[in-house]
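In: Structure for this input, please:
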Amino acid sequence: MSTVGPQGRGWGRGMRIFLAVDALLVLSLLVLIGVWVAGSGGGAAGGPDDAAATGASTAHPAPGPSGSAAGTAPVSFRMPSGNIACTLSVDGVTCTIASIRFEPPVVAGCTGQTGHVFVLNADGVTVPCVDGAAPSVADETVTTLEYGSSAAVGDYTCTSATDGVSCTGADGTGFRLASGSWSPLP
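Out: Predicted structure coming up:
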C-alpha cells in the first residue's frame, strides 16, 4: 500500500482541473469581450437583444439565423443572478456556483472544497475538489443567459430556468444546478 503526498496524483489532478477551469473561464471571458467589442456597432441583427427573442446565446454569433445549429467555439454565460456561470466547449461543460445552500458532495481524499464547480464531459459528471476560495459572483461583462433560453456547443447544451440551470450531453447525461440543490441527470 502506498501513500500519496501533496505532490502525488490525487492532489495534482485536483489542482490541474482547477487550473484548467480557471484558464477556460479566462479564455472564454476574453472571447466574449472581443465579440462584444466587435459587435457593439449597434442595431445589427444578431446583437445582444436577439438572444431573448430567439432563446439562443449570442456569445459567438454565427452566419445565418441565431441558434440554427450548435457551434464549436467555446461559449460562456452567467445566469441572471450571476451566482452560476458556465462555459461550454466541444469537450464539455464547466459550471461554477458562488453561493450554495446545499450540502456539498463528498469527494474521497479531498482536503479542499467541493460543490462550487461541476464538470460534464465524455467521462460523465464530476464535482472536483478545489483548493482556495469559492468563486465569486459573475460580473455583468459575462453574457447573461436569460431564463427559458439555451446555449449549445457541439453535443452539450445548457438551459437557463428560474429554478437553476440544466446542462446535458447528447445522451441526456448531465446535471441540474441551483443555489439550493444539485442533481445528476437524467
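
In: going forward, measure contacts and count neighbours with C-alpha atoms only.
Out: Will do.

In: Which residue ranges of the chain form strands?
Out: For the chain, the strands defined by DSSP state E occupy 75-78, 84-89, 92-97, 117-121, 124-126, 150-153, 156-161, 164-168, 174-178, 181-185.

In: Between strand 84-89 and the third one, find me the angle.
Out: Yep, that's strand 92-97 we're talking about. Counting by axes from the mean of the first three to the mean of the last three Cα atoms, to 10 degrees, strand 92-97 lies at 170 degrees to strand 84-89.

In: tell me what strand 92-97 is packed against?
Out: strand 84-89, strand 117-121 (3 or more Cα pairs under 8 Å, 6 or more residues apart in numbering; DSSP states H and E).

In: if we can go back for a sec, out of the strands of the chain, which one sits most buried?
Out: Among the strands of the chain, strand 75-78 has the highest mean neighbour count (mean count of other Cα atoms under 10 Å), at a mean of 28.

In: this one next, for a side-by-side:
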Amino acid sequence: MTSTRAVRIWLAVDVLLVTVLLVLVVVVTSGGSPSTPVASPTASRSTTATAPSTSPVAVRLPSGNISCVVSVDGATCAIASITYDPPAVAGCTGRTGHVIVLDADGVSFPCEKGPAPTVAGKDVQTLSYGGSVTVGDYTCTSATNGATCVDGDGRGFRVARAGWTKIS
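Out: From the prediction side, this is the model:
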C-alpha cells in the first residue's frame, strides 16, 4: 500500500521535473543556455524579477500554488489547485485546466497526461505579490488573487485557484 507521504513526494518530484522540462524547452527553443543564471538568491525577496531579454525565468507566487515560466516565446503557468471547471480541449483524452499558455497563437490550455502539478517548491524563485517579470514581449505579474500574464499588446490571461479569464 502506498503511503500518502510517498505519493506527495512523488508528486513534488513530478512537478519539479515538469518545471525543469518546461524551462529546458524554452531555453532550447529560444537559443539560450541552461547554465545562464536566472536570479541571485536575494532576487526572491525582490518585488520584480529581471533577466536578460533572451533568458527564460521561472517564478512562483508566494503561495506556491501558481508557478510560471516566462520566455521570449511566451508564458506558461501551472496551477496546482483549481476550483473551477477545466476547459474542454477537442480531442484531449487527458486533463486540462492546470496549465495555461500564452504565446504568438494566443491563450490555450494544453492537454496534459499524468497527475496534476503540485505546489511549487522553495527552489523556484518567488515573485512577491505586486511584482512582475518581463522577458521579451511577455510579462507576468503576481497578485494575492492570482497571476496575470500579457504580451506586448496587453493580450493574455489571469489565472487563480477560483478561475481564469482571457484578456483581449
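
In: can the strands of structure 1 go into JSON lines with extra columns for distance to residue 53 of structure 1?
Out: Listed next are the strands of structure 1 as JSON lines, based on distance: least, Cα to Cα, whole Å:
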{"stretch": "strand 75-78", "distance to residue 53 of structure 1": "17"}
{"stretch": "strand 84-89", "distance to residue 53 of structure 1": "21"}
{"stretch": "strand 92-97", "distance to residue 53 of structure 1": "24"}
{"stretch": "strand 117-121", "distance to residue 53 of structure 1": "28"}
{"stretch": "strand 124-126", "distance to residue 53 of structure 1": "31"}
{"stretch": "strand 150-153", "distance to residue 53 of structure 1": "12"}
{"stretch": "strand 156-161", "distance to residue 53 of structure 1": "14"}
{"stretch": "strand 164-168", "distance to residue 53 of structure 1": "19"}
{"stretch": "strand 174-178", "distance to residue 53 of structure 1": "24"}
{"stretch": "strand 181-185", "distance to residue 53 of structure 1": "27"}
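
In: so which of those strands comes closest to residue 134 of structure 1?
Out: strand 92-97 (8.0 Å; Cα to Cα).

In: what's the mean deviation for the closest one versus structure 2?
Out: Compared with structure 2 after the fit, strand 92-97 of structure 1 shows a mean deviation of 0.6 Å (mean Cα distance after the TM-score superposition for structure 1).

In: how far out from the middle of the chain is that strand?
Out: 3 Å (Cα atoms, centre = their mean, to the nearest Å).
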